[in-house]
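> After the sequence you'll find the predicted model.
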Amino acid sequence: MLRAVKHCSLTAFALLSWLGTAQATLYPAETKNLRPDSARSLCMDLSGDAKLAKCNGSNAQKITLERRENGERRMRVGSQCLEGNREGEALFLAPCRNVVTQTWTYNNTGRIKNGNGLCVDVEQNRKTAGTPVITYRCNGTINQRWARYDLPKPETPAGAGGSAILRPAHARDKCLDATAQGELILWTCHHGRNQQFVFRDNQKTMIRVNAGCLTAIRQDGPVYIKSCAGGARQMWTVEKSGRIVNASGACLDVRMAANANGTPVLSYKCTGQPNQRFLVIR
């Protein structure tokens, strides 16, 4: 009798342990855009066979990543799964099945590899819309590294208020970005917290980001993120034209109209040029 009780207790303990493990290995699905490191302004698009396309927020670019307890993933668009059969062929959507050609692993370098041992690859490292996305032998090159991006928010004219990203009219694949050092720069859009600005439109307002406010130290110098105090250096007007004008009369300006990551954003005399106009995206 004691032996039986002991056996039952062990069985119950094992069952509880298993349940605990099963609960610990349940992972929520996430829906993202996938962009190659070689062409971050383009998204993987599954409107037909996989290809690169301008990121547009369409359902064909919303890829749901389902993580399993062993680290493998299934990638879905809608109710169908991403499949890669043979080397050199474009990826495609098919009814979801438990097969190696629909099983993927995503490592910390951005490599996406399927159960056949092939990697997701931008054909011939091209950087133009329409380029096929294929499976190819893994080689570690930049066109086999993929970044997961939050889904873009719809573009709306200024006037709605609330949180927004700000894209310069001369470089619409880039966003204003607040660095950890408190500098305001240009960077590839990723919709992260440090690219989310909070302000009121068409009136004098502080522009908040990263728990600080945009601050023009002088009329023709860099813009920093400082503790919000409400003085004239932190008061801006986000106009319908896209200009962002400081109380001093200077405009927010991308230095030299450059479009490289890390380009400083300044306060500078207003010129009306595209590098002083910003698209508000909510």
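Noted; the coordinates are in hand. Not measured: the values here are computed from a predicted model.
> When you work out contacts or count neighbours from here on, use the C-alpha atoms and nothing else.
Noted.
> which SSE is the nearest residue to residue 149 once chain neighbours are set aside in?
Leaving aside its chain neighbours, residue 149 sits nearest to residue 33 (5.0 Å; criterion: Cα to Cα, 6 or more residues apart in numbering). Secondary structure assigned from DSSP states H and E places residue 33 in strand 30-36.
> And residue 23, by the same measure?
Assigned by DSSP H and E, residue 23 falls within helix 2-24.
> cool, and residue 245?
With DSSP H and E as the criterion, residue 245 is inside strand 244-246.
> I'd like to know which elements the following helix or strand past that strand is packed against.
Next along the chain after strand 244-246, taking DSSP H and E as the criterion, comes strand 251-254. When contacts are defined as 3 or more Cα pairs under 8 Å, 6 or more residues apart in numbering; DSSP states H and E, strand 251-254 packs onto strand 244-246, strand 265-268.
> Of these, which is nearest residue 19?
strand 265-268 (53.0 Å; Cα to Cα).
> which of the residues in the closest one are buried?
Applying a neighbour-count criterion of 16 or more other Cα atoms under 10 Å, one finds 265-268 buried in strand 265-268.
> Distance to residue 174 added to the helices and strands packed on strand 251-254, as CSV?
Output for the helices and strands packed on strand 251-254, formatted as CSV (distance: least, Cα to Cα, whole Å):
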stretch, distance to residue 174
strand 244-246, 17
strand 265-268, 12
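> Put this next to the previous one:
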Amino acid sequence: MCAAAAVLAFAGTLLSSGATAAPAPTPRSAEAAATRGAAEQAAAAVPLAVTFEDTFDGPAGSAVNSSRWQQETGDNVNNHERQYYTPGNANAALDGQGHLVITARRENPGNYACWYGTCQYTSARMNTAGRFTAQYGHVEARMRVPRGQGMWPAFWMLGNDLGSVGWPASGEIDVMENIGSEPGTVHGTLHGPGYSGGESIGAGYTLPNGQAFADAFHTFAVDWAPDSISWSVDGQVYETRTPADLGGDPWVFNKPFFLILNLAVGGYWPGDPDGGTAFPQQLVVDHVRVSTAGGTRTGPITGLGGKCVDVAGANSANGTPVQLYDCNGTAAQQWTVGADGTLRALGKCLDVVDGGTADGTRVQLWDCTGGPNQQWALPAARDIVNPQANKCLDVTDNSTANGTPLQLWTCAGTANQKWTTP
């Protein structure tokens, strides 16, 4: 969160980076604007395929879908935020009308302890770590933000290697942040090694005619490609960053990132609530969507006997086998070839069981994690290769029977390893 980057430990405990927040830096140069224009035109010419979407449909009062989001709990001393993030639906719940509502309250029914003593506020924060990662594409959320001094809503991303390299080496992409003292302005920011905290790289966008973001829903997005990220509000691009903006510091954004939504209360950057801040306050999220381009395409994958790569029973549960089956045009046979190296169906990834590399290791459907067991190369020879194992997607026993499981096997150039992709 704009240089705050309260960093997640993957078990769900909230940790912190120790960085402090910074005001919006000077917007990009005219040269960068020209680069942005070319990038926008190129992106507009490429069809997008949705790889992640949550429209928050469900009964009022329901918690978020745990197959898409994990909820974080705890406080954040390094940002000096005042809230305690709670689990379940206490502070994050569906409203029954297609929205997620994250509510900040001035209360502490659980008698939670914060870094400053007994917590004064509760709120919620969630992420897709271990469930979904993105690498490039269009990442957006349509939201209505809260209002009032001390409010700090954010939609942002952290590098999926956070647990091994730490912050800020993991990188952080802040798609949108708003602080209550700036009701008409949002910020888009990058954090990385050498440009985190008060040295972050970013810019702000201000609504015209004194409008406030709390008055209506707005769509906040980034368009992300290798060595380029552009920020927009309601389709209006206001900032583009490339490695040239980093003064020689490393660009750490050409890898998978996971998504984060939260509503913080107080902290170094927004300051604490004051007597004019009314509670409860709500961040209302209409949808979160990730669409990929840059070579992304969707359709059936056909192989031996003219049959299709199929998710058994059209079941999207983790661990569902992937098999050969008569082509039938169903969603269980519609595979998205992603620019991030994944093959996706039913919102999840083609996955090598347990990351195995041995001949005969089966493949399955699993939440997209960005791991090497979900990476696939498609050479011109019509193989589908897992680079980690250096082995090919293979029809077991060269059988064309419906339900034949697919597996990894040493690439042999045989018919049961040849595929036609979208």
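Looks like it came in fine. Values in this document were obtained by computation on a predicted structure and should not be read as measured data.
> where does the TM-score land?
The TM-score (TM-score structural alignment, normalised by the length of structure 1) is 0.42; 135 aligned residues with a Cα RMSD of 2.8 Å.
> ok so, going back, could you check how far the residue nearest to residue 149 of structure 1 is from residue 63 of structure 1?
Noted for residue 33 of structure 1: a distance of 6 Å to residue 63 of structure 1, by Cα to Cα, to the nearest Å.
> looking at the helices and strands packed on strand 251-254 of structure 1, which is closest to residue 148 of structure 1?
Of those, nearest to residue 148 of structure 1 by Cα to Cα is strand 265-268, at 26.1 Å.
> Helix or strand next in line after the closest one, which one?
Next along from strand 265-268 of structure 1, by DSSP H and E: strand 278-281.
> What helices and strands are in contact with that next one?
Packing partners of strand 278-281 of structure 1 (3+ Cα pairs under 8 Å, 6+ apart): strand 162-168.
> and the strand it packs on, which residues are buried?
163-168.
> need those residues in JSON lines with distance to residue 245 of structure 1, can you?
Formatted as JSON lines, these follow (distance: Cα to Cα, whole Å):
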{"residue": "163", "distance to residue 245 of structure 1": "18"}
{"residue": "164", "distance to residue 245 of structure 1": "17"}
{"residue": "165", "distance to residue 245 of structure 1": "17"}
{"residue": "166", "distance to residue 245 of structure 1": "14"}
{"residue": "167", "distance to residue 245 of structure 1": "15"}
{"residue": "168", "distance to residue 245 of structure 1": "14"}
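> Can you get me the start-to-end distance on stretch 105-119 of structure 1?
End residues of stretch 105-119 of structure 1 are separated by 9 Å (Cα to Cα).
> from the buried residues of strand 162-168 of structure 1, which two are the most distant?
Taking Cα to Cα, no two of those sit farther apart than 163 and 168, at 16.5 Å.
> and of the buried residues of strand 162-168 of structure 1, the nearest to residue 213 of structure 1?
Among the buried residues of strand 162-168 of structure 1, and counting by Cα to Cα, the member closest to residue 213 of structure 1 is residue 163, at 13.3 Å.
> Just the element for the closest residue to the closest one other than its chain neighbours, please.
Setting aside the residues directly before and after it, residue 163 of structure 1 is nearest to residue 198 in space (Cα to Cα, 6+ apart), at 4.4 Å. Using DSSP H and E, residue 198 of structure 1 sits in strand 197-199.
> Name the SS class of residue 164 of structure 2, please.
helix (DSSP: H, G, I helix; E, B strand; the rest coil).
> measure the closest residue to residue 185 of structure 2 other than its chain neighbours to residue 188 of structure 2 for me?
The shortest distance from residue 185 of structure 2 to any non-neighbouring residue, by Cα to Cα, 6+ apart, is to residue 206 (4.3 Å). In this structure, residue 206 of structure 2 and residue 188 of structure 2 are 12 Å apart, going by Cα to Cα.
> Counting neighbours, go ahead and name the busier of the two.
Taking neighbours as other Cα atoms under 10 Å, residue 206 of structure 2 and residue 188 compare with residue 188 leading, 29 against 17.
> ok, now how distant is that one from residue 42 of structure 2?
Where residue 42 of structure 2 is concerned, residue 188 of structure 2 sits at a distance of 22 Å (Cα to Cα).
> what does residue 407 of structure 2 give?
Distance of residue 407 of structure 2 to residue 42 of structure 2, computed by Cα to Cα: 37 Å.
> When the two are compared, which one has more neighbours?
residue 407 (25 against 11).
> from what I can see that one touches residue 394, true?
Yes: the criterion here is Cα atoms under 8 Å, and residue 407 of structure 2 meets it with residue 394 at 5.2 Å.
> Just give me the closest of the buried residues of strand 265-268 of structure 1 to residue 83 of structure 1.
Of these, the one sitting nearest to residue 83 of structure 1 (Cα to Cα) turns out to be residue 265, at 42.9 Å.
> so who does that closest one touch?
176, 184-186, 222-223, 252-255 (Cα atoms under 8 Å, 6 or more residues apart in numbering).
> Distance check, it against residue 214 of structure 1.
Taken as Cα to Cα, the span from residue 265 of structure 1 to residue 214 of structure 1 is 11 Å.
> list residues touching both of those two?
Residues touching both residue 265 of structure 1 and residue 214 (Cα under 8 Å, 6+ apart) are residue 223.
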